[in-house]
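Predicted model and sequence follow; I will ask about them next.
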Amino acid sequence: MKKGPIMDLERFAGLAEAYGGDVGRWPIVEREAAALLMAEYPEATAPVLAAQSDLDWALDAWRAPAASPALQAAVLAAAPTERRVAPWRGWIWRTGLGAGLMAAGAAGVMAGVVASSAMAPVSAEFDVITAAVSASDALDAEVVGDV
């Protein structure tokens, strides 16, 4: 039988302070141990949860006050305005981006050329060896035929 985490009253109080009086808001791994402790010591756990539930209720009921129209106007007036970029800067940006893409494409083509040319001597070497072996087999065949 698998046992869950063991919890003492001090740990229970710390979790209630951190997560509130509703055990459903606690981390899942702590809930089973809390339920076992609440069943075993209801007279010790109930006041802890009640105190934290009062605080939970007060925090859930609190709403931030709305900003006054004067504050909203001041914030909007202090906000930065949209910067206008000179048209030639946009052209340079687009041209630079296109040049970068063209350079990347050219580098890819060059890598392909280098890779394929590196393989060419190897295949030509094999062709020479194959031709030499074929020629020697033909000579051997003539020798065998003469015997």
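Right, received. Where do you want to start?

For the rest of this, base every contact and every neighbour count on C-alpha atoms.
Will do.

buried stuff in the helix or strand hosting A34?
Secondary structure assigned from DSSP states H and E places A34 in helix 28-40. Applying a neighbour-count criterion of 16 or more other C-alpha atoms under 10 Å, the buried positions in helix 28-40 are E30, R31, E32, A33, A34, L37, M38.

Which single one of those residues is nearest to A120?
Each of the buried residues of helix 28-40 was scored against A120 by C-alpha to C-alpha, and E30 proved nearest at 67.4 Å.

Distance-wise, check that closest one relative to R11.
Taken as C-alpha to C-alpha, to the nearest Å, the spacing of E30 relative to R11 amounts to 10 Å.

ok, now A135?
For A135, the distance to R11 - C-alpha to C-alpha - is 90 Å.

here's the one I want to compare it with:
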Amino acid sequence: MTELEPYVPAGLPAERGSRPSFLRLAGRITTLTGAALALKEGLWVLKTRMEKDANDADRLAEQCAEAEVEPRFTALITDAASSLRAVAEASGELAGAADTMEANARAFGDAHESEYRGVYEAVKASGVQQAKPGFYETR
């Protein structure tokens, strides 16, 4: 059996097991929000490209039909156009999901900021070493 190495895409933090902190979580939320936004934009570009390619394939199929090309080849081109439209539709749906993910990550980041920024600033300004996370937890 081999040891599996976790895959960490470029730009994402690879740290595991490190102490949680306000800034570390805020950074990860920012990274997630940016990645979701980039994914959404890339998917809209893909959708536009696939729609254009599908239209080009339809036009090619029409030209082939006029030129009396073997019908099975014309049918393959038409099938390719349909597949390109399916990819365009699916990428549009996935872009919608990425948009939702980006909005949720942004809302989570805003909630984290409003909830804990004051605590973080107070701790940094106090100069007193604070107890480990969970020390003040009530059961």
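Cool, the structure landed. Source: prediction; values computed, not measured.

Work out the TM-score between the chains.
Once superposed, the chains reach a TM-score of 0.34 (TM-score structural alignment, normalised by the length of the second structure), with 50 aligned residues with a C-alpha RMSD of 1.7 Å.

Show me what the helix holding A34 of the first structure is packed against.
Applying 3 or more C-alpha pairs under 8 Å, 6 or more residues apart in numbering; DSSP states H and E, we find helix 28-40 of the first structure packed against helix 42-61.

Go again with 10 Å.
For helix 28-40 of the first structure, the packing partners by 3 or more C-alpha pairs under 10 Å, 6 or more residues apart in numbering; DSSP states H and E come out as helix 9-19, helix 42-61.

after the helix or strand hosting Q63 of the second structure, next one along is what?
Assigned by DSSP H and E, Q63 of the second structure belongs to helix 22-66. Using DSSP H and E, the helix or strand that follows helix 22-66 of the second structure in sequence is helix 71-126.

and the angle from that following helix to helix 22-66?
Inter-element angle recorded for helix 71-126 of the second structure and helix 22-66: 170 degrees (by axes from the mean of the first three to the mean of the last three C-alpha atoms, to 10 degrees).

how about L97 of the first structure, what does it touch?
W91, A103 (C-alpha atoms under 10 Å, 6 or more residues apart in numbering).

again with L59 of the first structure
S53.

measure it to V48 of the first structure for me?
17 Å.

what's the answer for W93 of the first structure, then?
63 Å.

just checking, what packs against the helix holding Q63 of the second structure?
Using 3+ C-alpha pairs under 10 Å, 6+ apart, helix 22-66 of the second structure sits against helix 71-126.

How far off centre is the helix it packs on?
5 Å (C-alpha atoms, centre = their mean, to the nearest Å).
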